[in-house]
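Q: Take a look and give me a structure for this.
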Amino acid sequence: MTIKVLVVDDSALIRNLLGKMIEADPELSLVGMAADAYMAKDMVKQHRPDVITLDIEMPKVDGLTFLDRLMKARPTAVVMISSLTEEGADATFNALGLGAVDFIPKPKLDSPQDFNEYQDLILEKIKSAANAKLKTQRTQPVAATPPSLKPNLANRVINTQLLAIGASTGGTEAILYLLQQFPAVMPPIVITQHMPPGFTRTFAERLNKLTRLNVKQADDGERLLPCYVYIAPGDQHLEVIKVGGSFKTRLTQGDKVSGHRPSVDVLFNSVAACAGANTTAAILTGMGKDGADGMALIDQQGGKTFAQGEQSCVVFGMPREAIKRGVIHHVVELPQLADKMLNYLASLKRD
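A: Purely as a prediction, here's the structure:
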């Protein structure tokens, strides 16, 4: 059964480009191309697409307004096509909050290799979106424990533990929800979320505004501090190393690992090596298997491992792979995950 795809973009060039890419894949069927939201609305009714690629910046009715109406009227898997401007990045995260499954930057096609890489990526994202759980189908976050009732963590825990989180498709909203449940005083947190360059700084700024923690895009060689969250920059691996008695960041542009840069495996492997049993790690929603090897190493070194449960994942690929390896200690749906992690960290002061 082929996946029916509708392309919505006001640029004829982008429409034709995406259309050709989609038509070249036997698993996909291009059912229409719309230049604006009004045409798109009619085509959604007529063709009932499985996936829509949607430009954020459109005349008459912008992509966010159309997305909001679409998700209320006929929830559909949407992949946003985003500009690399700061406004474009902000709008992209708003779109993910409204229920879009994923996003990809507008193509910059300077060479045949760029074209081929972009084609592989957009086709992969469309296929993943077709199998993703939409917002209406997922376990919805419930009222969380108020911050005043969260357990207090011992100073020893705050100063010796390291939290590591990895995610991909659906991860931007899952990470936001998880961090919002954490109190302001936490051990250092390092995060790799699969994301292209140009979006990670905006993502970090968004998290910084919407959580109690201090969130920033990681710089190379900085000391990890309690109450801070460090996000891997797009297109760079984030590792943690131990220098004297401190944990520090290291950014590299080495080869892709598990198909990604930044890679969750690279982060988890480094944390396992330098923090060992003082590691608490969580693998969240995402496509593929990045992070499973790293989780195995954290488990082997005596760290505590958590995975997001299937019902609250947009795509269950990454947690499933780690669970299949037998290296996850707790499988927890997103609404309960922060409390489970905090209760574990609080228990360490009694050891």
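Q: can we go C-alpha only for contacts and neighbour counts from here?
A: Will do.
Q: in whichever helix in the chain runs longest, what counts as buried?
A: Longest helix in the chain, counting residues (DSSP state H): helix 112-130. The neighbour-count check on helix 112-130 (16 or more other Cα atoms under 10 Å) flags 115, 118, 119, 122, 123, 125, 126, 127, 128, 129, 130 as buried.
Q: which residues touch the next helix or strand after that helix?
A: Next in sequence after helix 112-130, counting helices and strands by DSSP states H and E, comes helix 155-160. Contacts with helix 155-160, where a contact means Cα atoms under 8 Å, 6 or more residues apart in numbering, come from 185, 186, 187, 188, 226, 278, 345, 348, 349.
Q: can I get these in JSON lines with secondary structure, neighbour count and distance to residue 312?
A: JSON lines is the format used below for those (DSSP: H, G, I helix; E, B strand; the rest coil; neighbours: other Cα atoms under 10 Å; distance: Cα to Cα, whole Å):
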{"residue": "185", "secondary structure": "coil", "neighbour count": "16", "distance to residue 312": "26"}
{"residue": "186", "secondary structure": "coil", "neighbour count": "25", "distance to residue 312": "24"}
{"residue": "187", "secondary structure": "coil", "neighbour count": "24", "distance to residue 312": "25"}
{"residue": "188", "secondary structure": "coil", "neighbour count": "23", "distance to residue 312": "25"}
{"residue": "226", "secondary structure": "coil", "neighbour count": "20", "distance to residue 312": "28"}
{"residue": "278", "secondary structure": "helix", "neighbour count": "21", "distance to residue 312": "27"}
{"residue": "345", "secondary structure": "helix", "neighbour count": "23", "distance to residue 312": "23"}
{"residue": "348", "secondary structure": "helix", "neighbour count": "14", "distance to residue 312": "28"}
{"residue": "349", "secondary structure": "helix", "neighbour count": "13", "distance to residue 312": "30"}
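Q: Looking at these, spot the one nearest residue 216.
A: Nearest to residue 216 out of the contacts of helix 155-160 is residue 188 (Cα to Cα; 11.8 Å).
Q: gap between that closest one and residue 304?
A: 15 Å (Cα to Cα, to the nearest Å).
Q: Also residue 332?
A: 13 Å.
Q: one more to put side by side:
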Amino acid sequence: MSKIRVLIVDDSAVIRRLLEKFLSSSPDIEVVGSAADPYIARDKLVQLKPDVMTLDVEMPRMDGISFLEKVMQHMPTRTIIFSSLAKTGSETYFRALEAGAIEIMEKPSIDVSQSMETLSAQIIEKVKVVARARINPIKKVATPGTPVQKSTSTSLARTTHQLIAVASSTGGTEALKVFLSGMPANIPGTLVVQHMPPGFTKSFADNLNKMFPFEVKEAEEGDQVVPGRVLIAPGNYHMELYRSGAYYHVKLHQEAPLHSVRPAADYMMKSVAKFVGKNACGVVLTGMGKDGAEGLLEMKKAGAYTVAQNEETCVVYGMPQAAVNLGAADKVLALDKIAGELLSKISAKDAA
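A: Coordinates of the predicted model:
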């Protein structure tokens, strides 16, 4: 196979040299060029046609996100954002994702607590995954200009007869918007594990809450799972379901990462299989790795209806592919068809 061609865009000569050193240590990667600002990068994109671009946010003459928006319009390129703002500025994080970044990482530092070898291995792995990712495979869902009116139904006082469990990772922030846009105000109680760094899941949930007629919130210990509510697992916490009388609640914990992630969807889905069984639906959306595959299989064995997103609409067909390979998915569907399929199955179960 040909090498993955990478263009490094950063105004810091130190960072450019560090990234080049890391990436060049892999026999599968070739650094074909570097640029100190977006205007130089623009010319090199046209000239070199790299497979992957690494991009800083704070740069002279034009910020990285504005540049990425232009790149994705005129010369779509798989992009990893490396920025010191990725850790502290959640607005920057989400703007980068919406602009088309596939991965966002904190900018490597000389004084990092982890070893250079570990950091190098992480960056190389990210580049390899991003090189296989699809560019802009999903339709963006516009944020409404005026606040969405929430449902005034009394659904929160009722028990949850049906429940949806969703796993997503790379590309999932936009995929979840598409999925949730197909759901009604009285959406069945829904649990979501989206792999995100600590501190960002609350901002993500708050943003979704403004977009849809149902409640979306970062899960808190003991939260009840009810119609009209979507709970998103907090970054760095696993989320599981338990039953108390006629009601379902969530518990949070910090057991060791599973599949190198915390939260892990397998924890959540296996608990849904145990306590909800056939009254649940499970979904695995776009993402790298295999988290959610085993949990989805347990849900299917417990009688739940299970769906995996198809390869054509995934940014990264890792998690859904792992689920399909395990035989965990009853159906494989395009992203924009999943919500309707689940609602149809849930309506049939309610009528039975």
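Q: thinking again about what came up before, mean per-residue distance, the longest helix of structure 1 versus structure 2.
A: If you overlay the two and look at helix 112-130 of structure 1, the average distance to its match in structure 2 is 2.6 Å (mean Cα distance after the TM-score superposition for structure 1).
Q: Packing partners of that helix?
A: Applying 3 or more Cα pairs under 8 Å, 6 or more residues apart in numbering; DSSP states H and E, one finds that helix 112-130 of structure 1 contacts helix 12-23, strand 51-55, strand 77-82, strand 102-105.
Q: neighbour count winner among residue 332 and residue 304 of structure 1?
A: Neighbour count, other Cα atoms under 10 Å: between residue 332 of structure 1 and residue 304, residue 304 has more, with 24 against 20.
Q: Check the alignment and tell me where the more buried one lands in structure 2.
A: If you follow residue 304 of structure 1 across to structure 2 using TM-score structural alignment, you land on residue 305.
Q: Can you tell me how far that match is from residue 159 of structure 2?
A: Taking Cα to Cα, one finds residue 305 of structure 2 at 20 Å from residue 159 of structure 2.
Q: again with residue 25 of structure 2
A: 56 Å.
Q: more neighbours, those two?
A: Ranked by neighbour count (other Cα under 10 Å), residue 25 of structure 2 and residue 159 place residue 159 first, with 16 against 13.
Q: where's the more buried one relative to residue 316 of structure 2, distance?
A: For residue 159 of structure 2 relative to residue 316 of structure 2 (Cα to Cα), the value is 36 Å.
Q: Now do residue 40 of structure 2: how many residues are near it, please.
A: Residue 40 of structure 2 sits with 12 neighbouring residues when counted by other Cα under 10 Å.
Q: Figure out the helix or strand that it lives in.
A: Assigned by DSSP H and E, residue 40 of structure 2 falls in helix 38-48.
Q: residue ranges of the strands in the stretch 201-350 of structure 1, please?
A: Applying DSSP state E, counting those that start in this stretch to the stretch 201-350 of structure 1 gives strands spanning 214-217, 228-231, 237-243, 246-252, 279-283, 304-308, 330-332.
Q: related to what we said a few turns ago, can you convert the contacts of helix 155-160 of structure 1 into JSON lines and add a column each for distance to residue 89 of structure 1?
A: Formatted as JSON lines, these follow (distance: Cα to Cα, whole Å):
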{"residue": "185", "distance to residue 89 of structure 1": "29"}
{"residue": "186", "distance to residue 89 of structure 1": "28"}
{"residue": "187", "distance to residue 89 of structure 1": "29"}
{"residue": "188", "distance to residue 89 of structure 1": "26"}
{"residue": "226", "distance to residue 89 of structure 1": "28"}
{"residue": "278", "distance to residue 89 of structure 1": "35"}
{"residue": "345", "distance to residue 89 of structure 1": "34"}
{"residue": "348", "distance to residue 89 of structure 1": "39"}
{"residue": "349", "distance to residue 89 of structure 1": "41"}
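Q: Quickly name whichever of those is closest to residue 168 of structure 1.
A: The nearest one, if we look at the contacts of helix 155-160 of structure 1 relative to residue 168 of structure 1 and count by Cα to Cα, is residue 188, at 20.7 Å.
Q: tell me the contacts of the nearest residue to that closest one once chain neighbours are set aside?
A: Counting by Cα to Cα, 6 or more residues apart in numbering, residue 226 is the residue found nearest to residue 188 of structure 1 once chain neighbours are left out, at 4.5 Å. By Cα under 8 Å, 6+ apart, residue 226 of structure 1 lies in contact with 158, 159, 185, 186, 187, 188, 189.
Q: now do residue 67 of structure 2
A: Contacts of residue 67 of structure 2 (Cα under 8 Å, 6+ apart): residue 38.
Q: got the buried residues for the helix or strand harbouring it?
A: Following DSSP H and E, one finds residue 67 of structure 2 within helix 64-74. Residues 64, 65, 67, 68, 69, 71, 72 are the ones in helix 64-74 of structure 2 that count as buried (16+ other Cα under 10 Å).
Q: Mind putting the strands of the stretch 201-350 of structure 1 into TSV with distance to residue 93 of structure 1?
A: What follows is the strands of the stretch 201-350 of structure 1, written out as TSV (distance: least, Cα to Cα, whole Å):
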stretch	distance to residue 93 of structure 1
strand 214-217	16
strand 228-231	15
strand 237-243	22
strand 246-252	24
strand 279-283	20
strand 304-308	21
strand 330-332	25
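Q: So which of the ones you listed is the most surrounded?
A: Mean neighbours per residue, mean count of other Cα atoms under 10 Å, is largest over the strands of the stretch 201-350 of structure 1 for strand 279-283, with a mean of 27.
Q: Which strands and helices lie in contact with that one?
A: strand 162-167, helix 264-275, helix 292-300, strand 304-308.
Q: can you redo those as a markdown table with distance to residue 39 of structure 1?
A: Formatted as a markdown table, those follow (distance: least, Cα to Cα, whole Å):
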| stretch | distance to residue 39 of structure 1 |
| --- | --- |
| strand 162-167 | 35 |
| helix 264-275 | 40 |
| helix 292-300 | 43 |
| strand 304-308 | 38 |
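Q: I am finished for the moment; much appreciated.
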